[in-house]
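Chemist: Attaching a predicted model along with its sequence, questions to come.
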Amino acid sequence: MNHPDFRHLLACMDDVTSAAMDENTGPADPAEYHSLYGRLQDAADTLPPLYRVHVYEPFMLAVDKLSEAGFNSMLNRDPRKEREAGLFFDIAHAILQNSEAYEREATDAFQEVVSDLYDGFLSEEDRKGIKPPDESLIAPLVKWGRPQFGPYTWTAEAAAHFDIKTGIVNLPPANARHGLLAWSALGHETAGHDILHADKGLLAELQHHVYDALADELSHSTLANYWALRIDETASDVLGILNTGPAAGIGLIGYFRGLNKAYTGVPTLRNTGPQNDPHPADILRGYLAAETVRLLQFDNAAEWAEALQEETDKDHSGILLGRTSLDVETAKKSAAIVARTITNARLNSLEGHALGQIQNWQNHDEKIVRDIRTHLSESQAVHDCVVSGMYAAHVVAAAVTASIAGEVPISDAFSRMTALLKTMHDANPSWGPLYVRHRGDLSPHRAYSRTAS
């Protein structure tokens, strides 16, 4: 199994810092309606059938309906492009960047990771006995841009304002070339936010469960309220780890430290949690990552959990949530309760199933990651890195953990990761000529298995 080895975490953090300070903003937002319309028309045949039906065609109808006057009015209402104009341009960029081959290899690699993470929770193979999701039919589209906002997602709920049937996931353009640990955050965005908003009532139900569990077990209503009000970000962290394994946990710690160094000069997890911040304090997210990993179903989950907790402890300097001070032991206990509740609570919105039943990280996942790590460190040939049963999440986990352990230089891990993901994307049936929503839907139901489970 893969034992935690963080010897080169500092180098990976510096890679994050370098990417965060990169001035590349990506393709400019189209400033003129008719020029944009023409470019979108040229993109008509570049998306696969599934995305033409559910994204391109409804968006073009919305663009038609908007008109030049409406386009200009939208920009006047939202000049900073943080609301409807931001969503509009992000949908347009997702279509155009695919059509115009912007960062082709990295874009296809990015799309493959997002498709895989989404498939991991919503395909028929993984949701046996659970109704299909309410809101989203297909995996989100990806794009590069708006580095000041970092990784983010527009959920299918938001994108429905332009009648499209999926979300949009963004990474800063620099992360097409470096900043490897940012890729470990994709589980948070896709297996997190996009999943939580795909089933009606899921987020609210989790919020109630988390509040009740903390109030009952800790008798601390302030802390219960703090976590519950941040359920979207909190549950997204948990879901990212359920789908990507412990790499998402150490990736989160290293990523936040690298960003904090870029923006504040201090490469540590923040111990403060302002009341108006929808995210839990960094230090709590480190402890949450450790406790979520502890719940994973692979043999050395406890070893990884302890290593993540020790790594988080290094940055503890006194936790302040709003105006409330919190001792570290209570913080750790609360993180354990939150992780357990989100992972194991039986949810009516999932027909009595728990999120941890739909997706978890097991011994066979660790074996696949170990095998990919070996190939990444020994070979530059993409075809030599192919491992039976691997998915995109395994490839990202392998690149992240191999780099943090110092088994392969970060730049080599990054380039080999994207090259391998690109080949996987080229073989993804959802991006072929058929109307396949999730690769996991193409799973036979066998009458007999040659191997006992």
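Modeler: Looks like it arrived, so ask away.
Chemist: contacts, neighbours, all on C-alpha from now
Modeler: Fine.
Chemist: mind listing the helices for the stretch 251-400 of the chain?
Modeler: Secondary structure of the stretch 251-400 of the chain, counting by DSSP state H, counting those that start in this stretch: helices at 282-294, 301-313, 328-344, 355-358, 363-378, 392-405.
Chemist: which ones are touching residue 347?
Modeler: The contact partners of residue 347, taken as C-alpha atoms under 8 Å, 6 or more residues apart in numbering, are 202, 205, 206, 353, 354.
Chemist: give the contact list for the third one.
Modeler: With contact set as C-alpha under 8 Å, 6+ apart, residue 206 has these partners: 231, 342, 347.
Chemist: which among the residues you listed gets closest to residue 77?
Modeler: Closest approach between the contacts of residue 206 and residue 77, by C-alpha to C-alpha: residue 231, at 30.1 Å.
Chemist: Pretty sure the closest one sits against residue 203.
Modeler: Yes - look at residue 231 against residue 203 with C-alpha atoms under 8 Å: they come within range, at 7.3 Å.
Chemist: And here is the other one:
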Amino acid sequence: MPVGTASASPLPLSLPAAAPVQAVAAPAGPDPVALAGLPAAIEEARAAALSGAGGPPDPATFAALRARLAKASAALPPAYRRAVAEPLVRTLDQLGPGGFARLLREDPDRQGEARLLLDVAQAVLQRGEGHRARATAAFQEVVSDLYEGFLSAEDRRGVKPPDHGVVPPLVRWGSAETGPYTWPATATAAVGVKAAVVSLPAANASAGLLAWPALAHETAGHDVLEADVGLRAQLAGAVRDRLLGAGIAPAVAGYWAERIDETAADVLGVLNMGPAAAVGLVGYFRAMNAAAHGRAALRNVGRAEDPHPADLARAYLAAETVRLLSFEGAGRWADRLVAEADRDLGRVWLGKTEVAPAVVKASAALVAQAIARTRLPALEGRALQQIQDWRDRDEAVVADLREVVSGRGGRSGAARAGRAYGGGAYAAHVVAAAVYEAAGGGVAPEAVMDRMVGVLAAMHGKNAGWRDAAARPPSPGAAAPAPPRVA
């Protein structure tokens, strides 16, 4: 199943190594910590979810899928042809027309093996055939940046290469019903593929800004957790031990530890994108709940069978992770995020246990500390926050980029963004800048998002790992990868 809201040889980083960035004054726009624009951003995300937009239909026959994959794969960089397209075609050839038809027949709801194969195929087809080219380039840039930013970080020096995942995930646009999710590399290995696949609803190619911070949860969260063998189990143990050691009830400690996939992915998302990831989490959950049930509020109940913690618990967890970050305004942001979550506070149930609000908040803070700061054997004795953190220099870059995504800066804003790129701005900074600007309320979220996508697509155009492939369109007679030899 996909995971969602779900020795490395990585591609080169999207931008050159950072020179130190000097702190800059706050931009002229409104203060994002006030969250004055959050209701408008929630409404924009709700409308996008209800728009009904979907991705391209799946090819209906083996022959159509095989032919299109052969042609589309030629538009991918060599690393992705080797890691994704060629092994996928080999798997398809091993199935043959009969096996492919049987796979679709046995998974009529597209929740298992058929969904996996078709999702990977769509990732190849959508990129190779130029579907929503500008938004897809932006999407790919964010995912590549987040994945490489953790697995290739300077602070990872001295830590062994990850066990899974050869290249950053490939991306696809899917249905509104599924929300953001990922197939980690450990899942795509079932079809011979050596990269994860990350999906966003197709409506979010042009609307629903608050869905984009969820990419930090999916890519810097789930896909990273799957990259190092033993990491998930060690984090679950650290969470359980920290909570029990603080006198938290075993039922509550077990609740958090048993949901380590989603819990740790939330923490990793904040470590990689800063407060914007936490704002996105609160806003996106409210938007999706409004779309589904008519009320823009965080859920206070976490069902025992749900692998995701209750929305409210996740909001407090994200806020307390922000409090741990290494930038000057972390405490102010954390306090504001806690206050925002408090607006939806009611009786809280974690599984079958009713938990007092004070205990929910205290346990969230302990879980954040355990995940971010416990030194782990899977990381050669390093803690996750030693590998990825949000610092004052990140806030400075975001301040520059706000001038661009807001439209306030004009040509001077573009020049400032150019300087920021040279100083180490990455795609995660661009998404954070857009979220800050929308949260501040000075500019409509749809306008901010359009500029964000434009900046990200331009950055992707400079990405050395993709630039040569983009300049080389697929040839009409592109040869398919050779089928495997069968003894």
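Modeler: The structure has been received and is ready for your questions. Quantities reported herein were computed from a predicted structural model and do not represent experimental measurements.
Chemist: coming back round to it: show me the one of the helices of the stretch 251-400 of structure 1 that comes nearest residue 141 of structure 1.
Modeler: With C-alpha to C-alpha as the measure, helix 392-405 is the member of those nearest residue 141 of structure 1 (15.5 Å).
Chemist: Read off where the helix or strand that the closest one is followed by ends up in structure 2.
Modeler: For helix 392-405 of structure 1, the following helix or strand on the C-terminal side (DSSP states H and E) is helix 410-426. Under TM-score structural alignment, the alignment places helix 410-426 of structure 1 onto residues 445-461 of structure 2.
Chemist: Go through the matching stretch and flag the buried ones.
Modeler: Residues of stretch 445-461 of structure 2 classed as buried by neighbour count (16 or more other C-alpha atoms under 10 Å): 445-457, 459-461.
Chemist: check contacts around the alignment partner in structure 1 of residue 39 of structure 2.
Modeler: When the two structures are superposed using TM-score structural alignment, residue 39 of structure 2 falls opposite residue 10 in structure 1. Listed by C-alpha under 8 Å, 6+ apart, the contact partners of residue 10 of structure 1 are residue 254.
Chemist: Residue 10 of structure 1 and residue 17 of structure 1: what is the separation?
Modeler: Taking C-alpha to C-alpha, to the nearest Å as the criterion, residue 10 of structure 1 is separated from residue 17 of structure 1 by 10 Å.
Chemist: quick one on the thing from earlier: quick one: which of the contacts of residue 206 of structure 1 is nearest to residue 264 of structure 1?
Modeler: Within the contacts of residue 206 of structure 1, distances to residue 264 of structure 1 taken as C-alpha to C-alpha reach their minimum at residue 231, with 26.3 Å.
Chemist: how about the residue most central in space within structure 2, what does it touch?
Modeler: To find the centre residue of structure 2, average its C-alpha atoms and take the closest one (C-alpha atoms, centre = their mean): that gives residue 215, at 1.7 Å. Contact criterion C-alpha under 8 Å, 6+ apart gives 142, 143, 180, 269 as the residues in contact with residue 215 of structure 2.
Chemist: can I assume the match of residue 39 of structure 2 sits in a helix?
Modeler: Yes - assessed by DSSP: H, G, I helix; E, B strand; the rest coil, residue 10 of structure 1 belongs to a helix.
Chemist: so which of the contacts of residue 347 of structure 1 is the most crowded?
Modeler: Counting by other C-alpha atoms under 10 Å, residue 206 has the largest number of neighbours within the contacts of residue 347 of structure 1, with 24 neighbours.
Chemist: what residue of structure 2 matches up with that residue?
Modeler: Residue 206 of structure 1 maps onto residue 235 of structure 2 when the alignment is built from TM-score structural alignment.
Chemist: circling back to that earlier point, which of residue 231 and residue 203 of structure 1 has more neighbours?
Modeler: A count of neighbours by other C-alpha under 10 Å puts residue 231 above the other of residue 231 of structure 1 and residue 203, at 25 against 19.
Chemist: any idea what that one aligns with in structure 2?
Modeler: For residue 231 of structure 1, the equivalent position in structure 2 is taken to be residue 260, counting by TM-score structural alignment.
Chemist: Against residue 283 of structure 2, how distant is its match?
Modeler: Applying C-alpha to C-alpha, one obtains 22 Å for the distance of residue 260 of structure 2 from residue 283 of structure 2.
Chemist: okay, now the aligned partner of residue 401 of structure 2 in structure 1: neighbour count?
Modeler: Counting by TM-score structural alignment, residue 401 of structure 2 corresponds to residue 372 in structure 1. By the criterion of other C-alpha under 10 Å, residue 372 of structure 1 has 26 neighbours.
Chemist: And residue 57 of structure 1, by the same measure?
Modeler: Close neighbours of residue 57 of structure 1, defined as other C-alpha under 10 Å, add up to 15.
Chemist: Please apply the same query to residue 149 of structure 1.
Modeler: By other C-alpha under 10 Å, 11 other residues sit near residue 149 of structure 1.
Chemist: ok, it - contacts?
Modeler: residue 172.
Chemist: Check the spacing between it and residue 259 of structure 1 real quick.
Modeler: Relative to residue 259 of structure 1, residue 149 of structure 1 is positioned 12 Å away (criterion: C-alpha to C-alpha).
Chemist: Could you do residue 103 of structure 1 as well?
Modeler: Taking C-alpha to C-alpha as the measure, residue 103 of structure 1 and residue 259 of structure 1 are separated by 23 Å.
Chemist: higher neighbour count, these two?
Modeler: Looking at residue 103 of structure 1 and residue 259 with other C-alpha under 10 Å, you find the greater number of neighbours at residue 259, namely 26 against 17.
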